[in-house]
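Participant: sequence and predicted model, in that order:
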Amino acid sequence: MTLKSLFLSLGSMLTSSEAASLANQYGDLAIAQTREAPLEKWPSPSQNRYTIHLEHPEFTALCPRSGYPDFGTIVVDYCPSEWVVELKAFKLFINAFRNERISHEAVTNAILDRLWEELAPQGIRVIGDFTRRGGVKTVITVKKGDVSDFDAYQPNPL
């Protein structure tokens, strides 16, 4: 069942146009648009040096070799300069990889590169903490800029 059909099945709670609008806001259309469009960002509310920690525990992509799904948690720590990423935009950006055949290393670097380019933070670290496949645990860490403020990462034991 697609998200759109789920919303449409809610019947009297939502009109068809309201349900379709929600499905477009959060479903396939929103994810596809996020992949191509610039990320929504907001001005940083402070000139102080501070750290933002984001975790997306529902990451999925496809193994480039087998096509089977890979699962993991994407962790982003960054010290903003002028911009912060809007959280829904971040979620949709990460979800945009769900049907892409991409390696753990490539996706972790791609996430860092896009956030570095669009947010221009003082420093950023992206960690791809992937669930085991074939008994092998993979944790990829990519850093750029001044990352001295970031705490040590504790990998998910799964």
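Facilitator: Nice, I can see it.
Participant: all contacts plus neighbour counts: C-alpha atoms, from now on.
Facilitator: Will do.
Participant: let's verify Pro45: helix, strand, or coil?
Facilitator: Secondary structure for Pro45, judged by DSSP: H, G, I helix; E, B strand; the rest coil, is coil.
Participant: presented hereafter is structure B, for comparison with structure A:
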Amino acid sequence: MTENPTAKTAPLFLGQDSAMPASPEEAILDYVPNPRTGELYLTRFAIPEFTSLCPVTGQPDFAHLVIDYAPDKTIVESKSLKLFLGSFRNHAAFHEDCTVGIGQRLATEMKPQWLRIGGYWYPRGGIPIDVFWQTGEPPKGLWLPDQDVPSYRGRG
């Protein structure tokens, strides 16, 4: 895991030409100070076109990811998150590994008050697989909207 040595100072990617990382392990997630430290609020990232590769067949897998988190001292910079997520396009891993790994990496590095990720995977072999992970119970008083991704029959 590569960490951003300037995470507390200036974003590495904003305003810069940035190449897609070759793998999730090589991707640098950039964190900036939370502009509303002390406030309890929810940030949501919806990623409706996430892709990775099946580790058995090498065929593409597609998912709609929803990442919700209650920031503490830092927030993730969205361009670095896009590059990190894009690095999965040539990464072979099972749905569970991708979904839980993304959530764990964000939670470990950013240290939010709370984080959850929902991975709503499109079917391959006729079975849609939905994967959910969270850091624990949400903080008391946090407004927590539904992720609003319908079961597979209604997706698309």
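Facilitator: That came through, no problem. None of the values given here were measured: they were computed from a predicted structure.
Participant: neighbours of Arg124 of the second structure, how many?
Facilitator: Residue neighbour count, defined by other C-alpha atoms under 10 Å, stands at 13 for Arg124 of the second structure.
Participant: so what corresponds to it in the first structure?
Facilitator: Aligned counterpart of Arg124 of the second structure in the first structure: Arg133 (TM-score structural alignment).
Participant: could you measure from that match over to Ser66 of the first structure?
Facilitator: For Arg133 of the first structure, the distance to Ser66 of the first structure (C-alpha to C-alpha, to the nearest Å) stands at 12 Å.
Participant: over to Ile124 of the first structure?
Facilitator: Ile124 of the first structure is 31 Å from Ser66 of the first structure, where distance means C-alpha to C-alpha.
Participant: and the two? Which one has more around it.
Facilitator: When Ile124 of the first structure is set against Ser66 and neighbours are counted by other C-alpha under 10 Å, the residue ahead is Ile124, at 28 against 8.
Participant: is the more buried one in contact with Val76, as I believe?
Facilitator: Yes. The pair Ile124 of the first structure and Val76 qualifies as a contact (C-alpha atoms under 8 Å) at a distance of 7.2 Å.
Participant: all helices for the first structure, in order.
Facilitator: 3-8, 16-26, 28-36, 87-95, 104-119 (DSSP state H).
Participant: what's the first one packed up against?
Facilitator: What that stands for is helix 3-8 of the first structure. Counting contacts by 3 or more C-alpha pairs under 8 Å, 6 or more residues apart in numbering; DSSP states H and E, the secondary-structure elements packed against helix 3-8 of the first structure are helix 16-26.
Participant: tilt between the helix it packs on and helix 28-36?
Facilitator: 30 degrees (axes from the mean of the first three to the mean of the last three C-alpha atoms, to 10 degrees).
Participant: I'd like to know which of the helices of the first structure lies nearest to His53 of the first structure.
Facilitator: When the helices of the first structure are compared for distance to His53 of the first structure using C-alpha to C-alpha, the nearest one is helix 87-95, at 11.3 Å.
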